[in-house]
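> build me a model:
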Amino acid sequence: MTDRKHELAGNLAKVEERIVAACAAAGRKREEVTLIVVTKTYPASDVRILSELGIRHVAENRDQDAAPKAAECTDLPLTWHFVGQLQTNKVRSVLGYADVVQSVDRVRLVGALSKEAVRRERELGCLIQVALDADEGGRGQRGGVGPDGIEELGEIVARAEGLRLDGLMTVAPLTGPYAGREQAAFERLMDLSTALRRSHPAANMVSAGMSADLEEAVAAGATHVRVGTAVLGVRAGLG
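Model (predicted):
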């Protein structure tokens, strides 16, 4: 086993232990939580190793990095998630590899995604990104639609040709009433998910929690956690 594969295997084992413990503490089954490894800034060689180690879900947040990497990994049995703020001029490229876009936060983006999905004759999974730090009717610092905009945007996604409304995503906010209160933030997201599922029962995916707060996300009921640093480490020069 190469040094890098040994390192990633060890890190994955530690993350797995954390998820197992968090599920046990929450009275949940381990299979209720899917690990998505955020591979942003890391090379295709790491993605290949992760696949060898059994990872099936990876996430990227910058198309210019993700597109060539995904092209090198087309032979791997992976589901690719796009988790960054997405400009409409990048939609065509992103739909070349992404199976799920977790950062849907505005009507114009829905239109662009739908048009490209139809052109490619495929279905794209979509999560509404929720900004828990948004002003009423506004958007958050990291993108996302405020809680009061979820129902309307969800309806638009659900009706859009080529798109599938899969659920909700959030990033623990750095400002506002939930700053430093990850557990409360993720519980609020679960409440919003429950409300969305009344109209869209199949939209049951809840993506929340990262390396520092995956336990809080699992405790709240998240179905997917997005972990980068705890698996891949901190890249030199990136802090």
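> every contact and neighbour count from this point should use C-alpha atoms.
Noted.
> buried set for the longest helix anywhere in the chain?
The residue-count maximum for a helix in the chain (DSSP state H) belongs to helix 3-26. The neighbour-count check on helix 3-26 (16 or more other CA atoms under 10 Å) flags 5, 8-9, 11-12, 15, 19-23 as buried.
> check stretch 33-47 too.
33-42, 44, 47.
> return the member of these nearest to Ala59.
Closest approach between the buried residues of stretch 33-47 and Ala59, by CA to CA: Val38, at 4.5 Å.
> who touches that closest one in this structure?
Taking CA atoms under 8 Å, 6 or more residues apart in numbering, we find Val38 in contact with 58-60, 226-228.
> burial of Leu153, as a residue count?
Leu153: 19 surrounding residues under other CA atoms under 10 Å.
> surely Val94 and Lys69 touch.
No: counting by CA atoms under 8 Å, Val94 does not reach Lys69; the two are 11.8 Å apart.
> for comparison, sequence B:
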Amino acid sequence: MTMQPTPVGPDRRAELAAGLARIRTRIADACAAAGRDRAEVTMIAVTKTYPAGDVLGLAALGVTDVGENRDQEAAPKATEVAAAGVGVRWHFIGQLQRNKARSVVRYADVVHSVDSVRLARALDAAAAVGRDRPLDALVQVSIDGDPARGGALPDSTDPDRGLDRVADALADAAGLRLVGLMAVAPLGWEPERAFARLAEVATRVRQRYPQATAISAGMSGDLEQAIAHGATHVRVGSALLGMRPTLR
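Here you go, the predicted model:
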């Protein structure tokens, strides 16, 4: 039997509303500064380590898109939220192991972190039996090209991790839809430099795959710079929900 999430109390509801108002203002101001339509940017509320009740509270405030990093937390949380009769669009944004593909395709609407041909194939195989519609997928880009970290490698012909190979694998998969690119600004890089690099890569990918229009970039500390360089999705956690609880 699925547990019903505990609804947030009035104090927490007020905190969420205040955080949401601040983020919406920041996004609107960043779009205005960049000469962009506010409707072009989707905010993803990153709720990792926060309870399902916070998701319900955010949904009641009009939040439609929710992001999670770990399947072992996201799967039961998505079940709880659905059991409460609330529908949100779930984005899986963390590093994903292939053995979790069958679980993720059951609840996720979008996977942002596809960084290898093998992962693309695992998701495609899982989607064939676990879904009744294609799964939207983004290629995670390694901005600095460090193979030790997550992300497909631009300007690489590696058969598994080369960015073009990963994009091809997603575009060719019957159970997936290539919708764009995702990246995180590497440590030590100025956000402006990182997101300018991502914009260059995105332009090149769209020449081959015009449908790959999504750019998932920017978090609580650098969403303005990401929007200035074309981000269509920003992933906001602490600035929206407060200081993150400690993982156990």
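> can you pull the TM-score for these?
In this superposition the chains share a TM-score of 0.93, using TM-score structural alignment, normalised by the length of structure 1; 230 aligned residues with a CA RMSD of 1.2 Å.
> hmm, back to that, looking at Val94 and Lys69 of structure 1, which one has more neighbours?
Set Val94 of structure 1 next to Lys69 and count neighbours by other CA under 10 Å: Val94 wins out with 25 against 20.
> that one maps to what in structure 2?
In structure 2, the residue paired with Val94 of structure 1 is Val104, using TM-score structural alignment.
> list the buried residues in stretch 218-234 of structure 1.
Within stretch 218-234 of structure 1, the residues scored as buried using 16+ other CA under 10 Å are 218-232.
> which bit of structure 2 covers it?
Across structure 2, the stretch matching stretch 218-234 of structure 1 (TM-score structural alignment) is residues 227-243.
> cool, and stretch 53-68 of structure 1?
Residue span in structure 2 matched to stretch 53-68 of structure 1, by TM-score structural alignment: 61-76.
> that stretch: how far from the chain's middle?
Centroid separation for stretch 61-76 of structure 2 versus its chain: 10 Å, with CA atoms, centre = their mean, to the nearest Å.
> mind listing the helices for structure 2?
Assigned by DSSP H, the helices in structure 2 fall at 10-34, 52-60, 71-83, 101-107, 117-130, 163-172, 191-208, 223-228, 238-241.
> now do the fifth one against helix 163-172, angle only.
On the basis of axes from the mean of the first three to the mean of the last three CA atoms, to 10 degrees, helix 117-130 of structure 2 is oriented at 10 degrees to helix 163-172.
> follow-up on the earlier one: the longest helix of structure 1 packs against which elements?
Packing partners of helix 3-26 of structure 1 (3 or more CA pairs under 8 Å, 6 or more residues apart in numbering; DSSP states H and E): helix 44-52, helix 214-220, helix 229-232.
> okay if I get those as a markdown table plus distance to Gly140 of structure 1?
Listed next are the helices and strands packed on helix 3-26 of structure 1 as a markdown table, based on distance: least, CA to CA, whole Å:
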| stretch | distance to Gly140 of structure 1 |
| --- | --- |
| helix 44-52 | 30 |
| helix 214-220 | 19 |
| helix 229-232 | 23 |
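> check the burial of Asp99 of structure 1 by counting its neighbours.
Using other CA under 10 Å, Asp99 of structure 1 has 19 neighbouring residues.
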